[in-house]
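In: any chance you could fold what I've pasted below:
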Amino acid sequence: MLKARVITAVVLLAVFLPVMLFAPVAAFGALLAFALVLAAWEWARLLGLPGLAPVAYAVVAALALAASTRLGLGAHAARPLLEAAAVFWILAGPFVLVRRPTLAHGPWRLFLVVAGLVVLVACWHALVAARILGVSFVLSVMLVVWLADIGAYFAGKAFGKHKLAPAISPGKTWEGAIGGWLAVMIATIAVMASHMLAPTLVSALGERMGPVRMLLVLTVLVAFSIVGDLFESMLKRQAGVKDSSALLPGHGGVLDRIDALLPVLPLAMLLIG
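Out: Here you go, the predicted model:
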């Protein structure tokens, strides 16, 4: 398992990092579109769509993305998609985690079939918009999620006693969540102290709303990274699977890697205007 995990990580970094750092935005968008189609297939499988329906759903997701780009959805025109995704995560995300309805049957499944297309396509547009602002910017948005996850893991291992959502993800603790938040706050203060010239999420939020409100907004983004993670965990738990798929040996599926990014990206891009 460890060997497969390491090999997969090396391959992903070898493909993703050069495209993100050096390739044109169009190539970056194409790679993201491929990942989006795979994530759509996994989303449909977690909702229990039968037979070839997950493949058809992935095709529909690809067509929806193509339509949104061919209709000329630039940074401003894509805003309604980002707003729709943000509304989903702000309203439906916490509601689902608190009430824990059955997601793969009845009205909820129909709702999530539609919402999944919006959430995934909006994530694509948010990532491409972030990349247009610069490599440092898109990396800074991703680092908020990565640092929150890494900080939560180590803080949870060291101090975790109080379960965050035992019925959904028994391994997560309040101490881990606080540790992830602290990791993001420490990194943010370090970026502010360094006076980086390259555009980052921290600099964009700081210029727009000042340091105090910026830290509050980053706290909200950390909270919604947890919401995204728990939401996918609930989908998997109800589907009776450990991972969204086995597409990434040792790492699960594409959704397992981007679950926390799904709410953070549209919210971050909306907050910087």
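In: contacts and neighbour counts: CA atoms only from here.
Out: Noted.
In: following the helix or strand where Q238 lies, which helix or strand shows up next?
Out: Q238 is part of helix 201-239 when elements are defined by DSSP states H and E. Of the helices and strands lying after helix 201-239 in sequence (DSSP H and E), the nearest is helix 254-258.
In: name the helices or strands packed onto that following helix?
Out: Counting by 3 or more Cα pairs under 8 Å, 6 or more residues apart in numbering; DSSP states H and E, the packing neighbours recorded for helix 254-258 are helix 25-46.
In: the helix it packs on vs helix 201-239, what angle?
Out: What separates the directions of helix 25-46 and helix 201-239 is an angle of 30 degrees, with axes from the mean of the first three to the mean of the last three Cα atoms, to 10 degrees.
In: got the buried residues for the helix or strand following helix 25-46?
Out: Sequence-wise, the next helix or strand beyond helix 25-46 is helix 53-70, with elements assigned using DSSP H and E. In terms of neighbour count (16 or more other Cα atoms under 10 Å), helix 53-70 has its buried residues at 54-55, 57-62, 64-65, 68.
In: next one: stretch 156-166
Out: By 16+ other Cα under 10 Å, the buried positions in stretch 156-166 come out as 156, 160, 163-164.
In: and which of those is nearest to A86?
Out: Proximity of the buried residues of stretch 156-166 to A86 was ranked by Cα to Cα; the top entry is L164 with 22.8 Å.
In: so which helix or strand takes in P80?
Out: Element membership for P80, per DSSP H and E: helix 79-87.
In: quick one: that helix to chain centroid distance?
Out: 14 Å (Cα atoms, centre = their mean, to the nearest Å).
In: which neighbouring elements make contact with that helix?
Out: Contact here means 3+ Cα pairs under 8 Å, 6+ apart; on that basis helix 79-87 packs against helix 106-133, helix 261-271.
In: report the angle between it and helix 106-133.
Out: Using the same axes, to 10 degrees: helix 79-87 against helix 106-133 is 130 degrees.
In: now the element after helix 79-87, going C-ward?
Out: helix 93-99.
In: one more, so I can put them side by side:
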Amino acid sequence: MLKARLLTAIVLLLIFVPVTLFAPLGVFGALIGFVVVFAAWEWARLLKFGGNFAIGYALLTAVLVLLGARALPLDTPGLYRAAALFWVLAVPFAFVRRPTLAAGGWRAFLLLAGIVLFNACWHALVTARAHGVPFVLSLLLLVWLADIGAYFAGRRFGRRKLAVTISPGKTWEGAIGGWLLAIVVALLAIVAHPFDPAAPTFYELLAAQRGIAVALLTLTVLVIFSVLGDLFESLLKRQAGVKDSSALLPGHGGVLDRIDALLPVLPIAMLFVH
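Out: Down below sits the predicted model:
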């Protein structure tokens, strides 16, 4: 398992790092489109659609992402707001009421919502890359640091369960540790690095537009939504009776397992700096 995990990680890095750092924006957009199509396939499977339907849903998502890329402006606040409403309203409701997500009206709603979420994710990430490599990397780093910090803080200090019936391994101490790591790194980036309007990081642009205090509060909100994204996918998997969203990435699970925290953070982050 460890060997498969390492090999998969190496392959992914060899693909994504050069494309993110050096490829033209169109090539980067094509790669992200490839990712969200597989995520859409997994989304349909978690809603207990299999076989041809899941494939058809993924292909429909691909077509709509392509049409959206051609018809909509790259930075699309209306699309980001639609995605944000899902994370602000529908997801907390699902946590509280615990409906059966893969049945009835919720199933149909989540199929439609998925198309919006994946389109918003694509537009937000490609727009972030258009702001520059430092911008997109710093935005991704916010989510990665929150996840890494939560893992190590949870292992060392974790006592109180965050959502025991959804994801028993997550703790409040882990979530706070992840938030602290992300905030400290962002604050260091804001204070230590001169603001370059030609190639800002996400943190620097946020601080330049809104001030450091509001920037840190905004980053806190984004970390909270990264946790919500992770927990919502965990709820989907728990109701579907699976451990991973798929086995597409040996040793890592599925594509959704890798981007679940990014799905809410990306469009909401772009709303804050629009």
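In: that older thread, the helix holding Q238 of the first structure against the second structure, how far on average?
Out: When the second structure is overlaid, helix 201-239 of the first structure sits 0.5 Å from its aligned residues on average, using mean Cα distance after the TM-score superposition for the first structure.
In: in stretch 19-33 of the first structure, which residues are buried?
Out: Neighbour counts using 16+ other Cα under 10 Å place 19-20, 25, 28-29, 32-33 of stretch 19-33 of the first structure among the buried residues.
In: related to what we said a few turns ago, turn the buried residues of helix 53-70 of the first structure into CSV, including distance to S140 of the first structure.
Out: What follows is these, written out as CSV (distance: Cα to Cα, whole Å):
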residue, distance to S140 of the first structure
P54, 33
V55, 33
Y57, 31
A58, 29
V59, 31
V60, 31
A61, 27
A62, 27
A64, 28
L65, 25
S68, 26
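In: now compare the residues you listed and name the two farthest from each other.
Out: When the buried residues of helix 53-70 of the first structure are compared pair by pair using Cα to Cα, the maximum separation belongs to P54 and S68, at 20.9 Å.
In: which residue in the second structure lines up with L110 of the first structure?
Out: Matched across to the second structure, L110 of the first structure falls on A108, judged by TM-score structural alignment.
In: that match and T100 of the second structure, how far apart?
Out: In this structure, A108 of the second structure and T100 of the second structure are 12 Å apart, going by Cα to Cα, to the nearest Å.
In: in the first structure, what stretch matches stretch 137-155 of the second structure?
Out: The alignment places stretch 137-155 of the second structure over residues 139-157 of the first structure (TM-score structural alignment).
In: quick one: the matching stretch to the second structure mean distance?
Out: Mean deviation of stretch 139-157 of the first structure from its aligned counterpart in the second structure after superposition (mean Cα distance after the TM-score superposition for the first structure): 0.4 Å.
In: by how much does the helix holding P80 of the first structure deviate from the second structure on average?
Out: Overall, helix 79-87 of the first structure averages 0.9 Å from its counterpart (mean Cα distance after the TM-score superposition for the first structure).
In: buried ones in that helix?
Out: Of all the residues in helix 79-87 of the first structure, those buried under the rule 16+ other Cα under 10 Å are 79, 81-86.
In: count the residues that sit near whichever residue in the first structure pairs up with V191 of the second structure.
Out: Using TM-score structural alignment as the criterion, the counterpart of V191 of the second structure in the first structure is A193. When neighbours are defined as other Cα atoms under 10 Å, A193 of the first structure has 9 of them.
In: quick one, the helix or strand where A193 of the first structure lies and helix 201-239 angle?
Out: Take DSSP H and E as the rule and A193 of the first structure turns out to sit in helix 174-194. With the same axes, to 10 degrees applied, the angle from helix 174-194 of the first structure to helix 201-239 works out at 160 degrees.
In: tell me the residue in the first structure aligned with T201 of the second structure.
Out: In the first structure, the residue paired with T201 of the second structure is T200, using TM-score structural alignment.
In: gap between the nearest residue to A269 of the second structure once chain neighbours are set aside and V143 of the second structure?
Out: Once its chain neighbours are removed from consideration, A269 of the second structure has its nearest residue in L222; the separation is 7.0 Å (Cα to Cα, 6 or more residues apart in numbering). For L222 of the second structure, the distance to V143 of the second structure under the criterion Cα to Cα works out to 8 Å.
In: identify the contacts common to the two.
Out: For the pair L222 of the second structure and V143, residues contacting each of them under the criterion Cα atoms under 8 Å, 6 or more residues apart in numbering are V265.
In: P170 of the first structure - that's part of a strand, no?
Out: Yes. Going by DSSP: H, G, I helix; E, B strand; the rest coil, the assignment for P170 of the first structure places it inside a strand.
In: in the second structure, what residue corresponds to it?
Out: Taking TM-score structural alignment, P170 of the first structure has P168 as its aligned residue in the second structure.
In: does that match really touch G158, like I thought?
Out: No. The criterion here is Cα atoms under 8 Å, and P168 of the second structure misses it with G158 at 11.2 Å.
In: so for stretch 201-217 of the first structure, what gets flagged as buried?
Out: For stretch 201-217 of the first structure, the buried set under the neighbour-count rule, 16+ other Cα under 10 Å, comprises 201-206, 211, 214-215, 217.
In: same question for stretch 180-192 of the second structure.
Out: Taking 16+ other Cα under 10 Å as the neighbour-count basis, stretch 180-192 of the second structure is seen to contain the buried residues 180-183, 186-187, 189-190.
In: got it, and stretch 93-110 of the second structure?
Out: Applying a neighbour-count criterion of 16+ other Cα under 10 Å, one finds 101-102, 106-107, 110 buried in stretch 93-110 of the second structure.
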